[in-house]
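> Sequence first, predicted coordinates after that:
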Amino acid sequence: MQSGDYLIPNIVPNQQSNEPLGRMARLHRRWLETKHHGNFTALLMQGILEDTCLEVGHKAEAEIDRLMEKMMKEENVTEELKRQDQMEWVRRVNNIKARAEEIVLDTIVYTL
């Protein structure tokens, strides 16, 4: 659009998803903003930043669930252990979750 001698861009934001960003999506967004500002700006200007972060967040959460299930099976963290010693079960599950999240952060969230 032109105003006098100046061309003014007619920027209209794309329709964004109403779904809030989860933890992993927010971490990916913050990582893009601080470490890859050019990509962050490009995604923002294209109107796909939030959708991209949501997609990464969903992928990360699914991978965490898959890794946790696999690790729990390999380490014999079962409902039987939960019935016998709840505190030990909680300790092991928390440890497994922390390891799964660390793997996902390195392989999915903090990558382009």
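Everything's here; your move.

> Every contact and neighbour count from this point should use C-alpha atoms.
Noted.

> Leu32: neighbour count?
Each residue near Leu32 was counted by other Cα atoms under 10 Å, and the total is 22.

> let's bring in a second model and compare:
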Amino acid sequence: MKKHIYDESNGLSYTLHGDYYLPDLAMNEEEPTYGKYGMLRKQFLKMHRPARYQYLLMTGELTAHLNRVDQETREQVETLVKQMVGKQGVDENLKRQDQMRWVRLMNNIKVSAEEIVLKEIIYV
């Protein structure tokens, strides 16, 4: 039996180990660079979409997917915060008059925007 074989139908090479041919798979050793939302997406995929997670991991697309989701989510949260700030009338004038109220409103807006985006992008 040959020690190494190549299967053109799937593009994988195999090495003989005992009586079995095992695929020659290698993990991509690059350090992941995704942020908060990328980590949340990774946890969700591991727990609730294990097949999708394994597919992304095996094809080497996991880090790119997590970076794309992280960037998309950050942009969406930023857009929603700007829209909500405008609709609720939270401005610099309020910040000068009542800082604590401004902080409460801004924190509430940020949490609300994150909650909306997490349900729409991360947890699907």
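Nice, I can see it. Remember, predicted model here, so these are calculated numbers, not experimental data.

> Onto which residues of structure 2 does stretch 76-90 of structure 1 map?
Counting by TM-score structural alignment, stretch 76-90 of structure 1 pairs with residues 89-103 of structure 2.

> mind listing the strands for structure 1?
2-3, 6-7 (DSSP state E).

> how big's the offset between the first one and structure 2?
Its aligned residues in structure 2 lie a mean 4.3 Å from strand 2-3 of structure 1 after superposition (mean Cα distance after the TM-score superposition for structure 1).

> how about Arg23 of structure 1, what's its match in structure 2?
Match for Arg23 of structure 1 (TM-score structural alignment): Lys36.

> Please name the residues that touch its match.
Asp70 (Cα atoms under 8 Å, 6 or more residues apart in numbering).

> do you know how far it is from Pro23 of structure 2?
34 Å (Cα to Cα, to the nearest Å).

> can you check Lys95 of structure 2 too?
For Lys95 of structure 2 relative to Pro23 of structure 2 (Cα to Cα), the value is 61 Å.

> what's near enough to touch Ala113 of structure 2?
77, 80-81.

> Show me just the buried residues among these.
77, 80-81 (16 or more other Cα atoms under 10 Å).

> Adding distance to Phe44 of structure 2, write the residues you listed out as a markdown table.
Formatted as a markdown table, the buried ones among the contacts of Ala113 of structure 2 follow (distance: Cα to Cα, whole Å):
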| residue | distance to Phe44 of structure 2 |
| --- | --- |
| Val77 | 19 |
| Leu80 | 23 |
| Val81 | 24 |
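
> Identify those among the residues you listed that sit within helices.
Among the buried ones among the contacts of Ala113 of structure 2, the members found in helices (DSSP state H) are 77, 80-81.

> Not counting sequence-adjacent ones, nearest residue to Lys59 of structure 1?
Spatial nearest neighbour of Lys59 of structure 1, excluding adjacent residues (Cα to Cα, 6 or more residues apart in numbering): Ile108 at 7.8 Å.

> where do the helices sit along structure 1?
Per DSSP H, structure 1 carries helices over the ranges 23-35, 37-46, 49-74, 79-84, 86-104.

> what about the residue lying closest to Ala25 of structure 1 once chain neighbours are set aside, how many residues close to it?
Closest residue to Ala25 of structure 1 apart from its sequence neighbours, by Cα to Cα, 6+ apart: Gly57 at 4.2 Å. A count of neighbours around Gly57 of structure 1, defined by other Cα under 10 Å, yields 23.

> Quick check: the gap between Gly57 of structure 1 and Val90 of structure 1.
On the measure of Cα to Cα, Gly57 of structure 1 and Val90 of structure 1 end up 25 Å apart.
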